[in-house]
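Q: From the sequence below, what's the structure:
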Amino acid sequence: MTKSTNIDTVNDVRSAIQNRRTVKKFKKEAVPTEQIIELLDTAVWAPNHKLREPWRFLLFTGDGRKKLADAIEAEMGEDNKFSANVMQVPSIMLVVLEEDPRQNIWDEDFAAVSALVQNFMLAAWSEDIGTFWVTKPFLYAPKFRKPLGIEAGEKIVGMVYMGYPEVIPSAKERTPAKDKLTLFD
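A: So this is what the prediction gives:
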């Protein structure tokens, strides 16, 4: 039994992938928490081996962003641009990987969590919500992790800034895949 493919759906998916932008300037208006949860419910459909679902999320909105800023200051001191910056972003989510000590499982799980983040960003873009996937050295620091309840054996795959875009950047060229393709036929 074959399911027919709707060409409009294919084009919508390709369009979303090619037109999504990393947004770094957001309007002050926050994305409703319920909408973020709905987007996560879409994102969890990422491929993940044996349905391990090796992820969890910490969401900081409103006054909750201060807890994230405090954790950054615990590691970097009060005079840093990152803690001030998170107070300007409407919502920030940490995406956490539950690490498995077996390298092959760890690799599969990291790929799954990365696919989840991409799913989330594409789903958000489809609802006019901009995102920015951020990784910083302080994400590894015990002084940052402890107050947020990030345990040993967990990896923060990234912080996802999100909100309604104030500015949408222009597209940047990509190298054509054929330039990086080795074909065996």
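Q: only C-alpha atoms for contact and neighbour calcs from this point on.
A: Noted.
Q: Could you give the number of residues near residue 183?
A: For residue 183, the number of neighbouring residues by other Cα atoms under 10 Å comes to 6.
Q: dump the residue contacts of residue 121.
A: Residues in contact with residue 121 (Cα atoms under 8 Å, 6 or more residues apart in numbering) are 130, 131.
Q: Surely it is in a strand?
A: No: assessed with DSSP: H, G, I helix; E, B strand; the rest coil, residue 121 is helix; it does not lie in a strand.
Q: Tell me how far it lies from residue 70.
A: Residue 121 is 26 Å from residue 70, where distance means Cα to Cα, to the nearest Å.
Q: What is the longest strand along the chain packed up against?
A: Identified as the longest strand of the chain according to DSSP state E is strand 154-163. Using 3 or more Cα pairs under 8 Å, 6 or more residues apart in numbering; DSSP states H and E, the elements in contact with strand 154-163 are strand 91-98, helix 103-125, strand 130-134.
Q: can you list contacts of that strand?
A: For strand 154-163, contacts defined as Cα under 8 Å, 6+ apart pick out 26-31, 89-99, 110, 113-114, 129-135, 139-140.
Q: In PyMOL, how would I select just the buried ones from those residues?
A: This is how PyMOL selects the buried members of the contacts of strand 154-163, with burial counted by 16 or more other Cα atoms under 10 Å:
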select buried, resi 26+30+31+89+90+91+92+93+94+95+96+97+98+99+110+113+114+129+130+131+132+133+139
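Q: Quick one: the helices in the chain, in order.
A: Here the chain has its helices, by DSSP state H, at 7-19, 33-43, 65-76, 81-86, 103-125, 142-145.
Q: got these as JSON lines, with distance to residue 160 columns?
A: Formatted as JSON lines, the helices of the chain follow (distance: least, Cα to Cα, whole Å):
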{"stretch": "helix 7-19", "distance to residue 160": "17"}
{"stretch": "helix 33-43", "distance to residue 160": "11"}
{"stretch": "helix 65-76", "distance to residue 160": "13"}
{"stretch": "helix 81-86", "distance to residue 160": "11"}
{"stretch": "helix 103-125", "distance to residue 160": "8"}
{"stretch": "helix 142-145", "distance to residue 160": "16"}
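Q: Could you also give me the structure for this next sequence, so I can compare it with the first?
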Amino acid sequence: MTETLAPSLPSLDQVEALVTSRRTSLLCDPDRPVPDELVDRLVELIRWAPNHKRTWPWRVAVVTGEGRARLGEAFAADLEASGRPADDPKVVKNRTKYLRAPLVLVVGAAPHDNELLDAENRYAVAAGIENLLLGARAAGLASFWASPPVCPRPRALAVCGFPADTELVGVVYLGWPIGEPPVPERPPIETNRVT
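A: I've put the predicted structure just below:
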């Protein structure tokens, strides 16, 4: 008879410490690269998020070096194409903001013809991003999950190598920390117990 051993799991206290120590932070060294091997491990964590109906919707672009500037120019051009003038503060900021960290992950969801599954794909990708953020914290990285510009984004999708129907869920900045942000006040969760 073969005995199957469960993997050694962290305690709830360790998980709580990891989750409650995670911060949204751009306090990182933009010039110190994150090793590819670590990036690959973090991206792999996305794949282990819950995914109802197993549609596997993950799409990830790893953006480094000059690619960050190209991403910014693409998002800025998409904003301009949606009607914003070139000197609009959002357009101007998008041209340079992706240079604030050495690594930017653009994370998207594959769409689905079924409206419910389309929404579930986005939820699965969001859960995957949280897996990534927790892994980044465990690896000692600073992370910042941002929303992509709100407009049609054909140029940015092309820079990322994504199909035109990709739904962007997040832009995640990662880098080695140069400081710790303050702990934010968090209101209690409204919890209803139904018996």
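Q: now the helices and strands packed on strand 154-163 of structure 1 in TSV, with distance to residue 7 of structure 1?
A: Output for those, formatted as TSV (distance: least, Cα to Cα, whole Å):
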stretch	distance to residue 7 of structure 1
strand 91-98	33
helix 103-125	19
strand 130-134	26
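Q: So what does residue 130 of structure 2 match up with in structure 1?
A: When structure 1 is aligned by TM-score structural alignment, residue 130 of structure 2 is paired with residue 118.
Q: Contacts only, for that match.
A: Applying Cα under 8 Å, 6+ apart to residue 118 of structure 1 gives the contacts residue 43.
Q: Check the one 5 residues further on too.
A: With contacts defined as Cα under 8 Å, 6+ apart, residue 123 of structure 1 is in contact with 39, 42, 43.
Q: can you pull the buried residues of stretch 8-27 of structure 1?
A: Neighbour counts over stretch 8-27 of structure 1 (16+ other Cα under 10 Å) mark 20, 21, 22, 23, 24, 25, 26 as buried.
Q: The last one: what's it in contact with?
A: In this case it means residue 26 of structure 1. Residue 26 of structure 1 makes contact with 89, 90, 130, 162, 163, 164, 165, 166, 167, according to Cα under 8 Å, 6+ apart.
Q: Alignment lookup: it to structure 2.
A: Checking TM-score structural alignment: residue 26 of structure 1 goes with residue 28.
Q: Once you drop chain neighbours, what's closest to that match?
A: Using Cα to Cα, 6 or more residues apart in numbering and skipping the chain neighbours, the partner closest in space to residue 28 of structure 2 is residue 177 (4.2 Å).
Q: and if you look at residue 137 of structure 2?
A: Using Cα to Cα, 6+ apart and skipping residues adjacent in sequence, the residue nearest residue 137 of structure 2 is residue 22, 6.0 Å away.
Q: That neighbour against residue 139, yeah?
A: No: with contact defined as Cα atoms under 8 Å, residue 22 of structure 2 does not reach residue 139; the gap is 11.2 Å.
Q: In structure 1, what residue corresponds to residue 106 of structure 2?
A: Counting by TM-score structural alignment, residue 106 of structure 2 lines up with residue 94 in structure 1.
Q: In this structure its match contacts residue 59, no?
A: Yes: between residue 94 of structure 1 and residue 59 there is a contact under Cα under 8 Å: 6.5 Å.
Q: which ones are touching residue 132 of structure 2?
A: By Cα under 8 Å, 6+ apart, the residues touching residue 132 of structure 2 are 42, 43, 45, 46.
Q: What is the burial count for the equivalent of the first one over in structure 1?
A: Residue mapping for residue 42 of structure 2 onto structure 1 gives residue 39, with TM-score structural alignment as the criterion. Burial of residue 39 of structure 1 is recorded as 19 neighbouring residues (other Cα under 10 Å).
Q: nearest spatial neighbour of the residue nearest the centre of structure 2, skipping sequence neighbours?
A: Most central in structure 2 under Cα atoms, centre = their mean is residue 172, positioned 3.7 Å from the mean C-alpha point. Of all residues beyond its chain neighbours, the one nearest residue 172 of structure 2 is residue 145 (4.5 Å), with distances taken as Cα to Cα, 6+ apart.
Q: so what's the residue mapped onto the one you found from structure 1 up against?
A: Counting by TM-score structural alignment, residue 145 of structure 2 corresponds to residue 133 in structure 1. By Cα under 8 Å, 6+ apart, residue 133 of structure 1 lies in contact with 22, 158, 159, 160, 161.
Q: now, among those, which is nearest to residue 78 of structure 1?
A: Comparing those against residue 78 of structure 1 with Cα to Cα picks out residue 159 as the nearest, at 19.7 Å.
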